[in-house]
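Asks: Make a model of this:
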Amino acid sequence: MTAKGDVVSRTEEFEELKPLLFSLSYRLLGSVAEAEDAVQEAWLRYEATPTRPRSPRAFLSAVVTRISIDVLRSARVRREQYVGEWLPEPLLTDPYEDPARSAELADSLSMAALLLLERLSPLERAVFVLREVFAYDFADVAAAVGRSEAACRQLLVRARNHIDSGRPRFEVDRQARDVLAARFFDAFRDGDVEGLREVLAADVQLVGDAGGKAPALSRAVVGVDKVARLLAAIFTRLARVGATLEQREVNGQPGAILRDREGRVAFTFALDVLGGQIQTVRSVGNPDKLRHLGPVADAWVLHREVKEAHGH
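Replies: Take a look at the predicted model:
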């Protein structure tokens, strides 16, 4: 039997490591709910282990990685059948804090970075995230994925080759980035087409993920004119039915939450900023991906209200 003191200290160890485990699993899965489930399952396995592991960090990281790899493999089929564009579940705050690497961690959390990881096999993704993002040594990476160190080095090379060509770049000057985002959201709120044009890149993309469960774009909208006009029209109409926009960091990048008149979450927005311009605007409206943020609006009702208000 496990001694009572052992249970207490195991609980304390787990609680201390939980932010790291969640952040690791979320980067592997792009899903808040699935990452939380993986972390909970890791705790159950840790609690059931008869002897205390030499390194709880290495043990729990390996367990959560293996669970996440299994989930990733089954998620592939679901994502192939997904209606419309697939985006990760929006995350407002990363619980794992490392002040020395905060900018780097925020960039690896971005929607652009997570979408790029989708190009990798589950094993490549796990090796890349463990080594490149969280700086695990190769011995721990190998133990986590059940491969030799030499095989993990090869997996990392393959992963880097897939990633490097499209590796997202972001505004280095975070203050300049945030000022630009504030200008964007002010123009968005005001329905100011010219104000939007000033901050959007010429080839800006507007991408929406509703999963067939909320009103959405049928495909990405590309180009400064189309995107500026569409965005300018959207919020002024929503404002008439009491919708509000709350600026928040989303996936480590500038963003916002759009709420209905009751304060329920309807959509999130995340911006990619580079070179003093907004390169991409990503919006998530699939209610299944918003539940962890609080009560979720019925986007279809909101859409109907907007149409009725505009008709009048």
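Asks: use CA for all of it now, contacts and neighbours both
Replies: Fine.
Asks: Distance of the residue nearest to Asp140 when sequence neighbours are not counted relative to Val145?
Replies: With sequence-adjacent residues excluded and distances taken as CA to CA, 6 or more residues apart in numbering, Asp140 is closest to Ala58, at 6.2 Å. From Ala58 over to Val145 the distance is 12 Å, taken as CA to CA, to the nearest Å.
Asks: what's the answer for Arg79, then?
Replies: The value you get for Arg79 to Val145, if CA to CA is used, is 23 Å.
Asks: swap in Leu91?
Replies: Counting by CA to CA - Leu91 and Val145 are separated by 25 Å.
Asks: rewinding a little: which of Arg79 and Val145 has more neighbours?
Replies: Legend: neighbour count by other CA atoms under 10 Å for Arg79 and Val145, higher for Val145 (21 against 13).
Asks: How about the more buried one, nearest residue that isn't a chain neighbour?
Replies: Arg66 (6.4 Å).
Asks: Same check on Ala210?
Replies: Per CA to CA, 6+ apart, closest to Ala210 is Asn286, 4.0 Å.
Asks: just the helices in the stretch 151-300 of the chain please.
Replies: Using DSSP state H, counting those that start in this stretch, the helices of the stretch 151-300 of the chain run over residues 174-190, 193-199, 224-240, 299-311.
Asks: now the ones you listed as a markdown table including distance to Glu149 and mean neighbour count?
Replies: Below are those laid out as a markdown table (distance: least, CA to CA, whole Å; neighbours: other CA atoms under 10 Å):
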| stretch | distance to Glu149 | mean neighbour count |
| --- | --- | --- |
| helix 174-190 | 37 | 18 |
| helix 193-199 | 46 | 19 |
| helix 224-240 | 47 | 18 |
| helix 299-311 | 48 | 15 |
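Asks: Make a markdown table from those helices and add distance to Thr268 to it.
Replies: As requested, the helices of the stretch 151-300 of the chain are exported to a markdown table (distance: least, CA to CA, whole Å):
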| stretch | distance to Thr268 |
| --- | --- |
| helix 174-190 | 13 |
| helix 193-199 | 18 |
| helix 224-240 | 13 |
| helix 299-311 | 12 |
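Asks: Next, the structure of the following sequence, for comparison with the previous one:
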Amino acid sequence: MTKAEEFEDLRPLLFSIAYRILSSVTEAEDAVQETWLRYAASDTEPRSTKAFLSAVVTRVSIDVLRSARVRREKYVGAWFPEPLLTDPYDDPARSAELADSVSMAALLLLERLSPLERAVFVLHEVFGFDFGEVASAVDRSEAACRQLAVRARRHMDEGRPRFEADRIVRNELAARFFDALHDGELDDLQDLLTADVTMVGDGGGKAPQWARTIVGADNVARILTSTMPWFFQIGGRLELREVNGQPGALFRDRDGRVLNTWSLDVLDGRIQTIRTVLNPEKLEHLGPVADPWAIYEEAKQARRPTD
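Replies: Below is the predicted model:
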């Protein structure tokens, strides 16, 4: 097998590691490409190509994350990861860890960790690398990595999100929610939300969004029924999609361009969190992106009474 073939076999794993460290599809893809360039230029013949490439992509990702954290401190409004519709890596033996770790809620928890803690947690807890492999990847001793893992696990356990375990149940609930959203049914929406549901959007100052986090079933339902029907009236549409492993939707304008993504956290038969990503820069990997301000103005015009 050639170097290129070995690399392509491992590309899904490398991307999945990088995405969980960086919370960015574009930065993860760049990290994987940089890993290939380093591997192609290297004369090293590693005993384990998987361990070698995983170490390289981890080091690249840590470097990128350290500079990205500075930018995120200056971010306008709520910051969310770039939405991921499909995780390319699948390992039946670790399906639970992989699914939990890619959710928006889990990635936001990972943001609280230092870059080293995050890398150690991702490699050991999510992908099951042993501490010898982790130590090689982050250039620390095994003892140090064990301590980093303990601290990271403690932070993650303190805020670990709880989700509806039954995929069929949560997908059915999401379908009912988006049907009610499309039809503007206030009572139906309220019935599907927890009493303390929260709704928050990431526009990054580059798209119209709610000025703050909206809390409470009544508040959320009323805002949605007063705004969303106009989006559909001007030709907007939605596609039910899984977003970061949770039920959600992809919203498009009348020409099929991507406007935003919604992801829903579901627990005990109701929706507890609604997260929307509206920042056009975070949606470019999903295809042509709509002009959110133009859609906002058109919907606002449609709401105005006519003589």
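Asks: Give me the aligned partner of Ala182 of the first structure over in the second structure.
Replies: Using TM-score structural alignment to pair residues, one finds that Ala182 of the first structure aligns to Ala175 in the second structure.
Asks: what's the counterpart of Gln246 of the second structure in the first structure?
Replies: Under TM-score structural alignment, Gln246 of the second structure pairs with Gln253 in the first structure.
Asks: no no, Thr86 of the second structure
Replies: In the first structure, Thr86 of the second structure lands on Thr93 (TM-score structural alignment).
Asks: Kindly indicate whether its match is helix, strand or coil.
Replies: coil (DSSP: H, G, I helix; E, B strand; the rest coil).
Asks: what's the neighbour count on it?
Replies: The burial count for Thr93 of the first structure: 15, using other CA under 10 Å.
Asks: now swap in the one 5 residues further on and tell me
Replies: The local packing count at Asp98 of the first structure equals 11, with neighbours defined by other CA under 10 Å.
Asks: Equivalent analysis for Gly276 of the first structure, please.
Replies: 18.
Asks: right, and it touches Arg177 too?
Replies: Yes. Counting by CA atoms under 8 Å, Gly276 of the first structure does reach Arg177; the two are 7.2 Å apart.
Asks: residues shared between the contacts of the two?
Replies: Shared contacts of Gly276 of the first structure and Arg177 (CA atoms under 8 Å, 6 or more residues apart in numbering): Glu171.
Asks: whereabouts in the first structure does the lengthiest helix in the second structure align?
Replies: The helix that spans the most residues within the second structure, counting by DSSP state H, is helix 49-73. Aligned by TM-score structural alignment, helix 49-73 of the second structure falls on residues 56-80 of the first structure.
Asks: Identify the residues contacting that stretch?
Replies: So stretch 56-80 of the first structure is contacted by 13-14, 17, 21, 24-25, 28-29, 34-35, 38-39, 41-43, 45-46, 53, 86, 122-123, 126, 140-141, 143-145 (CA under 8 Å, 6+ apart).
Asks: Check the alignment and tell me where Thr198 of the second structure lands in the first structure.
Replies: Aligning on TM-score structural alignment places Thr198 of the second structure opposite Gln205 in the first structure.
Asks: Contacts only, for its match.
Replies: 220-223, 227, 279-281.
Asks: rerun at 7 Å
Replies: By CA atoms under 7 Å, 6 or more residues apart in numbering, the contact set of Gln205 of the first structure is 220-223, 279-281.
Asks: Look at the nearest residue to Trp79 of the second structure once chain neighbours are set aside and say how many residues are nearby.
Replies: Distance criterion CA to CA, 6+ apart; nearest residue to Trp79 of the second structure, sequence neighbours excluded, is Asp202 at 5.7 Å. Neighbours of Asp202 of the second structure under the rule other CA under 10 Å: 26.
Asks: Quick one: residues contacting Asp202 of the second structure.
Replies: So Asp202 of the second structure contacts 77-80, 276-279 (CA under 7 Å, 6+ apart).
Asks: Quick one: residues contacting the aligned partner of Leu116 of the first structure in the second structure.
Replies: In the second structure, the residue matched to Leu116 of the first structure (TM-score structural alignment) is Leu109. Contacts for Leu109 of the second structure (CA under 7 Å, 6+ apart) come out as Met156.
Asks: What residues of whichever strand or helix holds Leu109 of the second structure count as buried?
Replies: According to DSSP states H and E, Leu109 of the second structure maps onto helix 104-110. Neighbour counts over helix 104-110 of the second structure (16 or more other CA atoms under 10 Å) mark 104-107, 109-110 as buried.
Asks: what's the closest of those to Leu148 of the second structure?
Replies: The nearest member of the buried residues of helix 104-110 of the second structure to Leu148 of the second structure, counting by CA to CA, is Leu110 at 13.1 Å.
Asks: thought the closest one was touching Arg118?
Replies: Yes. In this structure, Leu110 of the second structure is within contact of Arg118 by CA atoms under 7 Å, at 6.2 Å.
Asks: which position in the first structure aligns with Asn219 of the second structure?
Replies: By TM-score structural alignment, Asn219 of the second structure lines up with Lys226.
Asks: ok, that match to Ala220 of the first structure distance?
Replies: Distance from Lys226 of the first structure to Ala220 of the first structure, by CA to CA: 11 Å.
Asks: again with Gly211 of the first structure
Replies: Per CA to CA, Gly211 of the first structure is found 14 Å from Ala220 of the first structure.
Asks: more neighbours, those two?
Replies: Gly211 (21 against 16).
Asks: what's that one in contact with, if anything?
Replies: Counted by CA under 7 Å, 6+ apart, Gly211 of the first structure has contacts 82-84, 286.
Asks: looking at these, which has the most residues close by?
Replies: When these are compared by neighbour count (other CA under 10 Å), Asn286 ends up highest, at 25 neighbours.
Asks: For the residue nearest to Val145 of the first structure, the count of nearby residues, please.
Replies: 21.
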